[in-house]
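Colleague: here are the coordinates; sequence isn't available:
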């Protein structure tokens, strides 16, 4: 089975269908991998989730910050934001099935022994093996109906912003979630920053992209940072959020050949 990696869709269903058609994806031989933020701000979240869920084993997803926010909204923890266009999804007759499917998605997916996919990144304090273990901690809680609601309620916040193996409880889980779904830059002491969103070359002194501070050379595929526009200066780092929701492009990378396919999203340039 070959792999097609697709950047942050954000509920841009029509553009997703256009990209799959343009790239001539063969779902009998190619599996679609999604870097998270399947929904959020795009106007077709229901169609997007239904399509990806119905792919079954032909799709692999990791959760992004917008996906987690949606679960928080659906559980009455966070308010609905009009710009997220979630109304149809929240009222859908199959919403409970879609909610449960999202709960089952991980924060990290392993494509091969040297390659993982996450939404935002991996803190430089973790090896790939440690990252896999930390992501599994959260998946174990999400699988537990009694505990996952409390985790969603406690996940919001910027602290702690530096990993310590002695972290426990909600502080530990919040850091893990933030590392995988929210960070873009780190300070010299490897603590995480959650505010800066622009291009790396414009970052304030003392901030560097998380991937600049990693010492390993494992392949990491990620989305989240639209300002990168797919430009990551390392051969083992693959940035696939190219800002569809901001009127730029939706990207698909054929992993085995490194062929990049993109479709433009002009409608969103006018509406965001």
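Modeller: That came through, no problem. Bear in mind that the values here come from a model prediction, so they are computed numbers and not experimental data.

Colleague: make it CA atoms for all contacts and neighbour counts henceforth
Modeller: Fine.

Colleague: What ranges does the stretch 1-150 of the chain have for its helices?
Modeller: Counting by DSSP state H, counting those that start in this stretch, the stretch 1-150 of the chain has helices at residues 13-22, 45-54, 65-74, 87-91, 95-103, 128-142, 145-154.

Colleague: Between helix 128-142 and the last one, find me the angle.
Modeller: To tie it back to what came earlier, the one meant is helix 145-154. Angle of helix 145-154 versus helix 128-142, following axes from the mean of the first three to the mean of the last three CA atoms, to 10 degrees, is 110 degrees.

Colleague: helices and strands around helix 145-154, which ones?
Modeller: helix 65-74, helix 128-142, helix 169-181 (3 or more CA pairs under 8 Å, 6 or more residues apart in numbering; DSSP states H and E).

Colleague: Now render those as CSV, adding mean neighbour count.
Modeller: Below are these laid out as CSV (neighbours: other CA atoms under 10 Å):
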stretch, mean neighbour count
helix 65-74, 20
helix 128-142, 17
helix 169-181, 22
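
Colleague: For residue 54, which of these is the nearest?
Modeller: With CA to CA as the criterion, residue 54 lies closest to helix 65-74 of the helices and strands packed on helix 145-154, at 17.3 Å.

Colleague: Show residues contacting that closest one.
Modeller: Contact partners of helix 65-74, identified using CA atoms under 8 Å, 6 or more residues apart in numbering, comprise 36-40, 78-80, 86, 90, 99, 102, 152-153, 181-182.

Colleague: take the one below as the second:
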């Protein structure tokens, strides 16, 4: 049995199937972990959701910012843009079922032995791992049982520090921003949510994972940050978004062998 952690699909079902052939995936024995953003931008969001859902307990996915945005659009709280490429998904008779399934997925996944953690974007420097688990569990429960109050307050860049999250709603937003949107922080650990580029172009902002260097006892897997092209300088923190939807590659990491596999991404 092998466990493969796969970077952002973003509607790229055909490259996913090539990647599964590349790793000689055995659906009866192997586990697939998905780093979130199953949908949006690519042409096959419907197929991606259908496939991952069909795997049942042989797959684990965490929610990304595009997945949450899809849920908000479904409930009429936001609107999909043409470049989101979600028309086929919204026209599907399976839409209700797929959205319900997506709402059940976590923001953060930890293995039973706490050796491995998966999140879409990252973990806020202000948190410990137990705090991250507590806060994501709170958001997950709300999304599963009564999503509208959460979705209505989801969008926005504040609060920037966990200590400034004084209300339940502010804690929800801070948690969502950390787990699904964050790339950089200010030197004091405050979230900075606008910059999307490569760390080499920064002189002030600090990649979130640098705050976890020598702090994290587990191995952590994340996606979201295509500009990194799968590179993280922190040994036990693994970047897996290699820009499939932008024509670069789709990547899987085998936990047991510590080997990476990649196939060509979407042809644009």
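Modeller: That came through, no problem. What you see is a predicted model, and the numbers here were worked out from it, not measured in a lab.

Colleague: can you put the helices and strands packed on helix 145-154 of structure 1 in JSON lines and add distance to residue 197 of structure 1?
Modeller: Below are these laid out as JSON lines (distance: least, CA to CA, whole Å):
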{"stretch": "helix 65-74", "distance to residue 197 of structure 1": "14"}
{"stretch": "helix 128-142", "distance to residue 197 of structure 1": "23"}
{"stretch": "helix 169-181", "distance to residue 197 of structure 1": "13"}
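
Colleague: mind checking which of those is nearest residue 46 of structure 1?
Modeller: Closest approach to residue 46 of structure 1 among those (CA to CA): helix 65-74, 11.8 Å.

Colleague: Determine the angle, from 0 to 180 degrees, between that closest one and helix 169-181.
Modeller: Relative orientation of helix 65-74 of structure 1 and helix 169-181, computed by the same axes, to 10 degrees: 130 degrees.

Colleague: quick one on the thing from earlier: residue 198 of structure 1 is nearest to which of the helices of the stretch 1-150 of structure 1?
Modeller: Here helix 65-74 is closest among the helices of the stretch 1-150 of structure 1 (CA to CA), at 17.3 Å.

Colleague: mean offset of the closest one relative to structure 2 (after superposition)
Modeller: Overlaying structure 2 shows helix 65-74 of structure 1 at a mean distance of 0.5 Å from the equivalent residues (mean CA distance after the TM-score superposition for structure 1).

Colleague: Distance of the closest residue to residue 4 of structure 2 other than its chain neighbours relative to residue 262 of structure 2?
Modeller: Among residues not flanking residue 4 of structure 2 along the chain, residue 254 sits closest, at 4.5 Å (CA to CA, 6 or more residues apart in numbering). Between residue 254 of structure 2 and residue 262 of structure 2 the computed distance is 11 Å (CA to CA, to the nearest Å).

Colleague: What of residue 168 of structure 2?
Modeller: In terms of CA to CA, residue 168 of structure 2 sits 41 Å off from residue 262 of structure 2.

Colleague: tell me the contacts of the residue nearest to residue 4 of structure 2?
Modeller: By CA under 8 Å, 6+ apart, the residues touching residue 254 of structure 2 are 2, 3, 4, 5, 260.

Colleague: hmm, back to that, separate out the buried members of the contacts of helix 65-74 of structure 1.
Modeller: Among the contacts of helix 65-74 of structure 1, the ones that count as buried by 16 or more other CA atoms under 10 Å are 36-40, 80, 86, 90, 99, 102, 152, 181-182.

Colleague: Pretty sure residue 10 is one of the things residue 37 of structure 1 touches, is it not?
Modeller: Yes. Counting by CA atoms under 8 Å, residue 37 of structure 1 does reach residue 10; the two are 5.5 Å apart.
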